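In: coords below, sequence missing:
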């Protein structure tokens, strides 16, 4: 039995679907089983990672766990990691390959997992292609205003992260591995917007926004000044120090990582 947390999220829903499609026993941790819309044969169990006392039924009889931590505090994951280690033999943790200087809770969660005694594998994707969904409203207007148009990232399709997770969950030889994942090529943020525009059949132009103006909006959304400032600094660094491109996806699953153009085509409806 494999337990998938974040089972209705961008990555988790693909992990669930791919595992179920392979005929494996899958249990999905969800807040509301009635609204989860899971593939046939997947067992939905109600639970919440931020309320560890709800997790025991989901972990009973589980061998492996795909773990997505939803909070900004890594230390808060301690009781969840302890429970997973007490019930399961292996955890695959969706971590991050964050740009240098970006505040991240993932290092703390990784540390907790290493110290728990459970067999582990860490997946460290860089920029998620799905994060560009944050521009959807602006894409519809034809103009995207955001800082650092020349910041360059190797964005990864969530389907590729899921495919790697499924491979690791269902094959041997990954214990103690930390895999850095990326898309197949770098694109600047301005180029990403142009790709999305072509996919939706609409000309979309980029306008550089002053970082201070973006900071005010991000403070409203995130509420943590240190996190916002660190993120803006890291994004700015990507102008001169582009995100790395790694061959890990192809090495693990036997096909090249999906290009951003494919991701945009898969998400046309989200931008219309």
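Out: Great, that's in hand. Every value quoted in this text rests on a predicted model; they were computed, and no experiment measured them.
In: only C-alpha atoms for contact and neighbour calcs from this point on.
Out: Will do.
In: who's in contact with residue 158?
Out: 10-11, 14, 128-130 (Cα atoms under 8 Å, 6 or more residues apart in numbering).
In: ok, now with 7 Å
Out: Going by Cα atoms under 7 Å, 6 or more residues apart in numbering, residue 158 touches 10-11, 128.
In: what's the answer for residue 177, then?
Out: 121-122.
In: again, only this time at 8 Å
Out: Applying Cα under 8 Å, 6+ apart, the residues near residue 177 are 120-122.
In: do you know how far it is from residue 123?
Out: 8 Å (Cα to Cα, to the nearest Å).
In: Same check on residue 263?
Out: Distance from residue 263 to residue 123, by Cα to Cα: 20 Å.
In: and if you look at residue 229?
Out: Taken as Cα to Cα, the span from residue 229 to residue 123 is 25 Å.
In: do the same with residue 30
Out: The gap separating residue 30 from residue 123 is 22 Å, by Cα to Cα.
In: which residues in the stretch 151-272 of the chain form strands?
Out: 152-153, 177-181, 187-188, 205-208 (DSSP state E, counting those that start in this stretch).
In: another structure for you, compare them:
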């Protein structure tokens, strides 16, 4: 049994699908009771558990041999991961793969890198076998702007530099391999796409996919922070997001890792293909 925490999220949802396709027994965990039936319809177990509920987390881990853990970017993400790691350890889970972030390490100079590193070190100290899944920016984040792009023909760029965007489905596929085959314990997998794409290139791809001229509009760090806070994000998390995006103009988010192709024996999914496949979302 493989238990997937965050089973309805950007990584967790395709991971459940990928694991079931491999014939694995899956227990999907969500905090949203309204999503239980949809999860069960895929052929997996499904349970409700809040990251703040140790008893529910313990029940979710019962009888599982392996686990995958991902949480939203939140001020409580470290305590949430600590709760799951503790529950899994107590339940006798043997191997956990945890999604953190590219560059997370004890020496990280960024807030997210430090937060993720704390969780990684906690997992390493748990006694479980571990695999670190460390992605960069998700291509799926482009869909956050679908409504604005469709309505205003504007792509808002708060990154200001080339980004080696990675598809969350590739992250899920790598995690599925790590949890269903040997040789992945004790490994840290940095995950990116196969090329770095800047804002001008994304606007051009959106223009081609929609048949309309999509204009690039740069967003300042101050505007970006204000927008995130207005959407409900904790100011401290927004600070960390702005700090991370500030690496974009320096080219520090453009590095390429070959992990996806190395593990999956196929090319990483591209930004161009993603935009083409989701062109309807940017039109309506």
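Out: Happy to help now that I have it. Being a predicted model, the structure only gives us computed values, none of them experimental.
In: follow-up on the earlier one: same list, the contacts of residue 158 of the first structure, but as CSV with secondary structure please.
Out: Formatted as CSV, the contacts of residue 158 of the first structure follow (DSSP: H, G, I helix; E, B strand; the rest coil):
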residue, secondary structure
10, coil
11, coil
128, strand
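In: in the second structure, which of these remain in contact?
Out: Compared against the second structure with both residues aligned by TM-score structural alignment, their matches' Cα atoms under 7 Å, the contacts of residue 158 of the first structure retain 10-11, 128.
In: Which of those are buried? Put it as a PyMOL command.
Out: Buried residues within those, by 16 or more other Cα atoms under 10 Å, are selected in PyMOL with:
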select buried, resi 10+11+128
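In: Which residue ranges of the stretch 51-200 of the first structure form helices?
Out: 56-59, 78-87, 106-114, 136-141, 158-169, 189-200 (DSSP state H, counting those that start in this stretch).
In: Quick one: closest of those helices to residue 250 of the first structure.
Out: helix 158-169 (9.3 Å; Cα to Cα).
In: how big is the offset of that closest one relative to the second structure?
Out: Following superposition, helix 158-169 of the first structure is found to deviate from the second structure by 0.6 Å on average (mean Cα distance after the TM-score superposition for the first structure).
In: ok, now which ones touch the equivalent of residue 19 of the first structure over in the second structure?
Out: Using TM-score structural alignment, the partner of residue 19 of the first structure in the second structure is residue 19. Contacts for residue 19 of the second structure (Cα under 8 Å, 6+ apart) come out as 25-26, 176, 180.
In: Am I right that residue 19 of the second structure sits in a strand?
Out: No. Assessed with three-state DSSP, residue 19 of the second structure is helix; it does not lie in a strand.
In: on that earlier part again, may I see the strands of the stretch 151-272 of the first structure organised as JSON lines, with distance to residue 198 of the first structure added?
Out: Converted to JSON lines, the strands of the stretch 151-272 of the first structure look like this (distance: least, Cα to Cα, whole Å):
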{"stretch": "strand 152-153", "distance to residue 198 of the first structure": "19"}
{"stretch": "strand 177-181", "distance to residue 198 of the first structure": "26"}
{"stretch": "strand 187-188", "distance to residue 198 of the first structure": "15"}
{"stretch": "strand 205-208", "distance to residue 198 of the first structure": "11"}
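In: so which of those strands comes closest to residue 258 of the first structure?
Out: Of all these, strand 177-181 comes closest under Cα to Cα, at 11.8 Å.
In: That closest one against the second structure, how far on average?
Out: Averaged out, strand 177-181 of the first structure is 0.6 Å away (mean Cα distance after the TM-score superposition for the first structure).
In: now that strand: which residue numbers in the second structure?
Out: Aligning strand 177-181 of the first structure against the second structure (TM-score structural alignment) gives residues 187-191.
In: now stretch 110-126 of the first structure: which residue numbers in the second structure?
Out: On the second structure, the counterpart of stretch 110-126 of the first structure by TM-score structural alignment is residues 120-136.
In: got the angle for the strand ranked longest in the second structure vs helix 168-180?
Out: Ranked by residue count and defined by DSSP state E, the top strand of the second structure is strand 129-135. With axes from the mean of the first three to the mean of the last three Cα atoms, to 10 degrees as the basis, strand 129-135 of the second structure and helix 168-180 are set at 170 degrees to each other.
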